[in-house]
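Trainee: 3D, please:
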Amino acid sequence: MWLAMLVMVCFSVLQKKQKRLLSCARASITQGLQGGWQREPPSLDKDEPGASFVTLTLQGRLRGCVGSLEVRQSLIVNVWQNAFNAAFRDSRFPPLDQEELGDVQIAISILTPALLLAADNEQDLLNKIRPGVDGLILEEGIHRATFLPSVWNTLPKSQDFLLHLKRKAGLADDYWSSSLKFTTYQTISFTE
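Mentor: Here you go, the predicted model:
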């Protein structure tokens, strides 16, 4: 019985934290639209360090996605800055406008620490990544790209996932080198 109560308390805390982070992200975007955006939330509570991605969708289509792969600041500040950047600085999209704000949906993905994944060849890598579970970072010299685990929803086959990640990094479809570096991570994701 005590274990069930502990699970309920932890779930309640997690729900409150999720609501707080989603509220923070929306406030950052709203403040950006009003022209008075600051680098940190106005009421900054102490928070643990963390890395996140903030994804914006409008009518089910991607409208912006910006994030951090490394932990460099508190999670709430990271979400605040990534929300603003997803709305106004994602180079793939024009800045969000006031008319879109009411319809945009915000999703936040909190990243676990990344772990190096050794692979002797492409097939070895494909056998090691876990569809639907792992996010993947690919690095080769100046080339770097990542896909969040949620990308598996649109690219469910490992071969396609890796192919599109190579393209995103600016590498050829058939590119392979012993100097390629791969790291995996998972996310805790939630949306409004």
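Trainee: please count neighbours and contacts with C-alpha atoms only from this point.
Mentor: OK.
Trainee: what helices or strands is the helix ranked longest in the chain leaning on?
Mentor: Longest helix in the chain, counting residues (DSSP state H): helix 2-33. If contacts are counted by 3 or more C-alpha pairs under 8 Å, 6 or more residues apart in numbering; DSSP states H and E, helix 2-33 sits against helix 75-88, strand 104-111.
Trainee: which element follows that helix toward the C-terminus?
Mentor: Per DSSP states H and E, helix 2-33 leads on to strand 52-58 as the next helix or strand towards the C-terminus.
Trainee: against which helices or strands is that following strand packed?
Mentor: strand 61-67, helix 75-88, strand 104-111.
Trainee: identify each buried residue in it, please.
Mentor: Neighbour counts using 16 or more other C-alpha atoms under 10 Å place 52-56 of strand 52-58 among the buried residues.
Trainee: another sequence for comparison is provided below:
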Amino acid sequence: MIDPVLLQIAKHAILEEFSNAYTFDKEKLFEKYPFLKIEAATFVTLEYDHHLRGCIGSLVPNRSRYEDIFQNAKSAAFHDPRFHPLSEKELSHINIEVSVLSKPEMIEYEDFDDLLTKVEPQLDGLIFKFDGYQGTFLPQVWRELKSPKIFLEHLSMKAGLSPMVYEKHPDIYKYRVQAINEDFEKIPPLE
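Mentor: Below is the predicted model:
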């Protein structure tokens, strides 16, 4: 089970941009939740009335879980290039999801058909890498792209390449996530 404090961190990061942040003792927080100091790769996804409103994350751990969630929440809310910065009036319609990623593992495969058999729908997030192009889909994307073939085709397009690129055997990595989400207004403040 994933701790709701992760959502509280994301909410605090967003509120800080509106000068509505509340003060809390970070050292006490780390004493109560020591896992927040451990490096982790996370994604923060924002939805506005069930539609994507921002999603930014890290594929590999490079800072503490606290710092990664804090920075990714700010980036998802205010710096996702697909969206304008989040406004304060939108907060009542926002749902926050925090995903903590496992270490990505490269998938060994012979060809596209073999790759299709090595992907577990609903469970695997995938990373696509080829010749400087990269893209990822969290496992949550399976809700919209239900078949492995369609999932992989869209993943290559997200990276900026045609699905025909699979003939050139790009690197594909898989990972799992633990995720938690809640409506912005229902998330309590950090203590």
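Trainee: re earlier: which one of the helices and strands packed on helix 2-33 of structure 1 lies nearest to Met5 of structure 1?
Mentor: With C-alpha to C-alpha as the measure, strand 104-111 is the member of the helices and strands packed on helix 2-33 of structure 1 nearest Met5 of structure 1 (25.2 Å).
Trainee: and the angle for the closest one with helix 75-88?
Mentor: In terms of direction (axes from the mean of the first three to the mean of the last three C-alpha atoms, to 10 degrees), strand 104-111 of structure 1 departs from helix 75-88 by 140 degrees.
Trainee: which outside residues touch strand 104-111 of structure 1?
Mentor: 21-22, 25-26, 50-59, 69, 79, 185-192 (C-alpha atoms under 8 Å, 6 or more residues apart in numbering).
Trainee: winner for burial among the helices and strands packed on strand 52-58 of structure 1?
Mentor: helix 75-88 (a mean of 26; mean count of other C-alpha atoms under 10 Å).
Trainee: in structure 2, what residues pair with that helix?
Mentor: Aligned using TM-score structural alignment, helix 75-88 of structure 1 spans residues 65-78 in structure 2.
Trainee: give me the mean deviation of that stretch from structure 1.
Mentor: Taken against structure 1, stretch 65-78 of structure 2 registers an average deviation of 0.4 Å after superposition, with mean C-alpha distance after the TM-score superposition for structure 1.
Trainee: now the equivalent of Ala27 of structure 1 over in structure 2: how far from Tyr109 of structure 2?
Mentor: When structure 2 is aligned by TM-score structural alignment, the residue opposite Ala27 of structure 1 is His12. Taking C-alpha to C-alpha, to the nearest Å as the measure, His12 of structure 2 falls 43 Å from Tyr109 of structure 2.
Trainee: what of Gly135 of structure 2?
Mentor: 18 Å.
Trainee: which one of those two is surrounded by more residues?
Mentor: Each of Gly135 of structure 2 and Tyr109 has its neighbours counted (other C-alpha atoms under 10 Å); Gly135 has more, 18 against 15.
Trainee: the more buried one reaches Leu155, doesn't it?
Mentor: Yes - using C-alpha atoms under 8 Å, Gly135 of structure 2 makes contact with Leu155 at a distance of 6.4 Å.
Trainee: helix, strand or coil for Leu69 of structure 1?
Mentor: coil (DSSP: H, G, I helix; E, B strand; the rest coil).
Trainee: mind listing what the residue nearest to it when sequence neighbours are not counted touches?
Mentor: In space, and not counting its chain neighbours, Leu69 of structure 1 is closest to Ala51: 6.1 Å by C-alpha to C-alpha, 6 or more residues apart in numbering. By C-alpha under 8 Å, 6+ apart, Ala51 of structure 1 lies in contact with 67-73, 75, 78-79, 110-111.
Trainee: and the aligned residue in structure 2 for Ala51 of structure 1, how close does it get to Asn95 of structure 2?
Mentor: Under the alignment (TM-score structural alignment), Ala51 of structure 1 pairs with Ala41 in structure 2. Per C-alpha to C-alpha, Ala41 of structure 2 is found 20 Å from Asn95 of structure 2.
Trainee: likewise for Arg53 of structure 2?
Mentor: 9 Å.
Trainee: that older thread, so the match of Ala27 of structure 1 sits against Ala21, correct?
Mentor: Yes - the criterion here is C-alpha under 8 Å, and His12 of structure 2 meets it with Ala21 at 6.0 Å.
Trainee: perfect, I'm done here.
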